[in-house]
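Peer 1: can't give you the sequence, but here's the structure:
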């Protein structure tokens, strides 16, 4: 389709300048610090690793006394392909994210790094007739893709074969991703931050720009904790607590999730051979425990363990393995709850932090169809980036997102298709709202 032309000047519009790359990071000769990362979960840890791989130093600030204290502290995170039937932008990102995370964990294991993980396979069962139809479309689509290294490998199983692979009787067949599995997130976070400077027990409360480039960070007491060439805010809901990011709060949703787990001594005859993924999930034994769940509660703000959520997890488990669920009671279960952060379109926000007020001034008439206007490049808070909003998919999304941001900071191009990168750009919400006439300068 031909781009519209300004009837007076004859000029064509700039190609989405609101998504232009940020100015690459420049090392500041006035200090030795490179990039500060705020948040010690899988997103922040992945940013440390991605930067270090490019030869850029990273200092990680975690408000708690240990890494992976939020949703990234769960004992098991699934490395399961996220495949969409229609090859949507979300599907393209998370499919690439799964491959990136899977390859990363395998590489670390091959290097002898202390990551707890197992590529035992993931059995995905449909929870509804619609899920079954969707699985067939996914199978058809994957079967037509060329066989290349790292491609998602899937095998359709009938009910008997699925039960045999899992080690438990299931009510239906499904898809078996033989190269998938699980990883222990805290162990991965520790390995990913091995080359970074880690500062725990420090809550960053404010960022102020430095003259020329970089930013100065302050703690809750108002004391400076250092000057850095760039900053990545990689927290959960607290990502919106800074002056540069307060507007993001309108596009972030807290999802409370509780997992349940039980000791293998409770059911000594139980043998789970692979990860089971259905409406919820069930894991093989790790450290003497089987994990299952999880609940999803929108706009919750507590992480107390509740008996009702244990009951909900048991009921959910009963849809896939009723015989096992019948043997469990809330009183025999342990649990862990955390707050995940997601967004209205279920895609994370990855990239340079937009200057909200400057965006409104720069693109005030997008709602009037003036696409031939000569707009300026995207106005950002210089050297400030965000990496948040993964929901329950941080394990297959955050490492690739961190790789994207590291490339942006270094001024490198990334392999993800431009349309996918635009779908992840934090400014997408501002631009959509302007185009709909919902915002004005």
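Peer 2: Noted; the coordinates are in hand. All figures in this text were calculated on a predicted structure; none of them were measured in a lab. Residues are numbered from 1 along each chain as shown.
Peer 1: all contacts plus neighbour counts: C-alpha atoms, from now on.
Peer 2: Will do.
Peer 1: Would you tell me which strand is longest in the chain?
Peer 2: Taking DSSP state E as the criterion, the chain has its longest strand at strand 253-263.
Peer 1: Just the residues contacting that one, thanks.
Peer 2: For strand 253-263, the external contacting residues (C-alpha atoms under 8 Å, 6 or more residues apart in numbering) are 237, 288-303, 305, 309-310, 313, 332-344, 391.
Peer 1: just checking, next helix/strand downstream of that strand?
Peer 2: The helix or strand immediately downstream of strand 253-263 is strand 275-277, counting by DSSP states H and E.
Peer 1: next, the one to line up against it:
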């Protein structure tokens, strides 16, 4: 486990010529006179990218790189892709970087290449926070996805689930950075490659040549760029004599689909359904969305205003990594809706609700786990600068307005049956057929009964809305003055349409959706603890609100991925009952084409955008945006595996 998500800043300086130089490795990031030409010669020409891009048709192409640096190689590959690839294709670029540049240094470095400036501006605008882990950047207008790992190269590729078509083996020279060129790195290059995978590298160093040859690559020396005498190129040899390295992920969590994409139906139009449908639609997949109510986001996602609140922990766990990655992705995802009054980036202040939480805050502070740009402690409070508020219902409506999405209201899912080619769905005495089904309805899993029962539980929550004009004058001033979301036992967001939106109750064993004065009173009490305004019991009668059911999970983690039949899992994985460390290379049987994305509880605004991107990437065979340890924590099979290991089934 990591002790910190903070990253060591690169020690670099810019010379009189404007070229960035690493003090750590005593080397330049690129040659001022020939940087573009060298990248095009070494990596583009010797991976035959112009030719390969031109023949893509309806295909993805994945490039992986060691050493993102200034992003120059990425921009050159992107430029080539846009010039030569068909409009129906998509570029995936994966790179690792132990010492990521700041946005300011990136901007200064890329200013040297005016011909790339429009593409550089897109990269700079979407460049991730300097935080350890996997970062996903979607550039749909450029038909491109950038996946960055900030941390050790071998660690990043070990965490990656992808199939790489071409390798850019870059970074500082092996003589200056020998630690990167480890056997573990070459093992992961082997694992992520296939029979058509090529590589190119500027170096001809023996440590690189021997590493590639011993891990399945045919290696050839060719003329280097400019004054460099030699460089290396080659291709992966996938034959019976090649040792193949496999993922450390258990086979029962392997998730790659077998069925090609066809007609997709998403069940549910709340945050999970809307983000999932939109993620697929962005990749030019036609999606139908079924909503059982007569309007979009009729459940918990229908609130007028919600907060981006990740509840980050004090230690590094797969679930904490999930929420950290989701939080960073969600911040960037919502930024595109700032001008639509759907999102406001205003920050969040978290106050301790009791002494126990105060101790937790102190533990987080002592751990120094997070960069200050993500979380910092001030006077006993936690400040989350990237947070803000979202209008969930308006967001769902906007996402579902995509041209590739068709929404059907008043269409409940009553039954799913498998067919030889996909599924038969029953609704309102009508039968519909599709190839893929994604269940995103929070608390309606009856359709999964033939195969599995997932441990979710509905918990009622009521939010309240109070017109600021009902307060006394001093309180009105204070209510309009505060600019950040404030959380403790409850939450309140900055005023929207001169009203305060706040809450929420957490009502166990109560599924009544009637809005009650009792719940308004409870929320008023929470509001009084959050803001220095004069509110009391009498204000509860002036509130409006809505009640809905959160979908919570027994281990407080969403359930996202392919569905398997519980009986088949138990039958195939029986040895786990007596040996929890037992392993198998055989993937378990899935209900091919059936997926779930649910159980986001009260943190759906944080987790649904990235989980939707993960599910779409999984279904389309793209590099996944979440590291494997985290996808295991999301997988629907996890509950049966735990029961088997405990001997409960």
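Peer 2: Structure received. Every value quoted in this text rests on a predicted model; they were computed, and no experiment measured them.
Peer 1: one step back: any of the contacts of strand 253-263 of structure 1 buried? List them.
Peer 2: Buried subset of the contacts of strand 253-263 of structure 1 (neighbour count, 16 or more other C-alpha atoms under 10 Å): 237, 289-296, 305, 309-310, 313, 333-343, 391.
Peer 1: contacting residues for the corresponding residue of structure 2 for residue 330 of structure 1?
Peer 2: Taking TM-score structural alignment, residue 330 of structure 1 has residue 540 as its aligned residue in structure 2. By C-alpha under 8 Å, 6+ apart, residue 540 of structure 2 lies in contact with 517, 520-521, 524.
Peer 1: ok, and the most crowded of those residues?
Peer 2: Using other C-alpha atoms under 10 Å as the neighbour criterion, residue 520 leads those with 29 neighbours.
Peer 1: Might you report the residue contacts of residue 397 of structure 2?
Peer 2: Residue 397 of structure 2 touches 274, 296-297, counting by C-alpha under 8 Å, 6+ apart.
Peer 1: Okay, helices next: where are they in structure 1?
Peer 2: With DSSP state H, the ranges of helices along structure 1 come out as 42-53, 89-110, 129-143, 159-166, 185-192, 307-318, 322-325, 356-362, 394-410, 418-424, 428-435.
Peer 1: Please name whichever of those helices is nearest to residue 369 of structure 1.
Peer 2: Residue 369 of structure 1 sits nearest to helix 428-435 of all the helices of structure 1, at 8.2 Å, using C-alpha to C-alpha.
Peer 1: distance between the closest one and the chain's centre?
Peer 2: Relative to its chain's centre, helix 428-435 of structure 1 lies at 22 Å (C-alpha atoms, centre = their mean, to the nearest Å).
Peer 1: Go through it and flag the buried ones.
Peer 2: In helix 428-435 of structure 1, the ones that count as buried by 16+ other C-alpha under 10 Å are 428-431, 434-435.
Peer 1: List the contacts of that helix.
Peer 2: 18, 251, 356, 359-360, 363-368, 422, 439-440.
Peer 1: can you rerun that using 7 Å?
Peer 2: For helix 428-435 of structure 1, the external contacting residues (C-alpha atoms under 7 Å, 6 or more residues apart in numbering) are 366-367, 439.
Peer 1: Which part of structure 2 matches it?
Peer 2: Using TM-score structural alignment, helix 428-435 of structure 1 pairs with 638-645 in structure 2.
Peer 1: List the ones among the buried ones among the contacts of strand 253-263 of structure 1 that fall in strands.
Peer 2: 289-293, 334-342.
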